[in-house]
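Undergrad: Predicted model follows, preceded by the sequence.
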Amino acid sequence: MPKITYLEFNGTEHVVDVPTGLTVMEGARDNNIPGIEADCGGACACSTCHVYVDPAWFGKLPPKEDMEEDMLDFAYAPDPARSRLTCQIKVTEDLDGLIVQMPEKQI
């Protein structure tokens, strides 16, 4: 089972096993990780699961689709190079070790 590291804005680290097939957002929700609110439940209809992907991992993720790009416009302090919505990242074995950092707040 892939391990995903969630870093809170204050530096607190949470390393959790996330089953393949779930999203990075579902992994956070199911493990009570603070900082990912996921108000829309994963429908890509809000930006409250916004994270910054560790630079070592960004190129290993599938590209953003147009809907995710549009929703990131509503995120708090988006970074065009590193911001992603965790509801749009499906966990695979290839993501074992993925590191994501939460912004200071979600909108």
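TA: Arrived safely. Numbering: from 1, shown residues only.
Undergrad: From here on, just use CA atoms for contacts and neighbour counts.
TA: OK.
Undergrad: list the contacts for I107?
TA: I107 makes contact with S47, T48, F74, A75, Y76, according to C-alpha atoms under 8 Å, 6 or more residues apart in numbering.
Undergrad: if I pick the fourth one, what's in contact with it?
TA: If you count contacts by C-alpha under 8 Å, 6+ apart, A75 has them with S47, T48, H50, Q106, I107.
Undergrad: my guess is the third one meets K105, correct?
TA: No - with contact taken as C-alpha atoms under 8 Å, H50 and K105 are classed as non-touching, separated by 9.3 Å.
Undergrad: So if I had to pick from those two, which one is more boxed in?
TA: H50 (31 against 15; other C-alpha atoms under 10 Å).
Undergrad: next, the one to line up against it:
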Amino acid sequence: MAKITYIEHNGTEHVVDVPTGLTVMEGARDNSIPGIEADCGGACACSTCHVYVDAAWVDKLPPKDDMEEDMLDFAFEPDPARSRLTCQLKVSDALDGLIVTMPEKQI
């Protein structure tokens, strides 16, 4: 289980425990965190689970694959270094303490 902090665009923080094996997106969905829509259900076929990863975590995450890179092209104001799709981030003990911030909107 990992404690993950989701920060809404307006600054509201949600700190939740997400079970190992789920994705960061599923953790948001299961805890009714606003700002992550996940329209495709985690299939990496949209960009509605886009977040900005806290700068301290960027190098601790696995690299983006080509599919995630392609989908991020459709995200609202993607940041080349910090943008990730939460459906592609599998929760493990190594993600304990992860902080993500939602964009102003999902598209």
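TA: Sure, I can see it. Here the structure is a predicted model, which is why all the values come from computation and not from measurement.
Undergrad: what residues are up against the most centrally placed residue in structure 2?
TA: Structure 2 has T86 as the residue nearest its centroid, 2.9 Å off, counting by C-alpha atoms, centre = their mean. Taking C-alpha under 8 Å, 6+ apart, we find T86 of structure 2 in contact with T23, V24, M25, C49, H50, V51.
Undergrad: okay, and the common contacts of H50 and K105 of structure 1?
TA: Y76.
Undergrad: For K3 of structure 1, see how far away V91 of structure 1 is.
TA: 10 Å (C-alpha to C-alpha, to the nearest Å).
Undergrad: what touches both of those two?
TA: Jointly contacting V91 of structure 1 and K3 under the rule C-alpha under 8 Å, 6+ apart are V18.
Undergrad: Who has more neighbours out of these two?
TA: Counted by other C-alpha under 10 Å, V91 of structure 1 and K3 do not tie: V91 has more neighbours, with 25 against 19.
Undergrad: Tell me how far the closest residue to that one other than its chain neighbours lies from F58 of structure 1.
TA: Counting by C-alpha to C-alpha, 6 or more residues apart in numbering, V91 of structure 1 lies nearest to T20, which is 4.9 Å off, once chain neighbours are set aside. Noted for T20 of structure 1: a distance of 19 Å to F58 of structure 1, by C-alpha to C-alpha.
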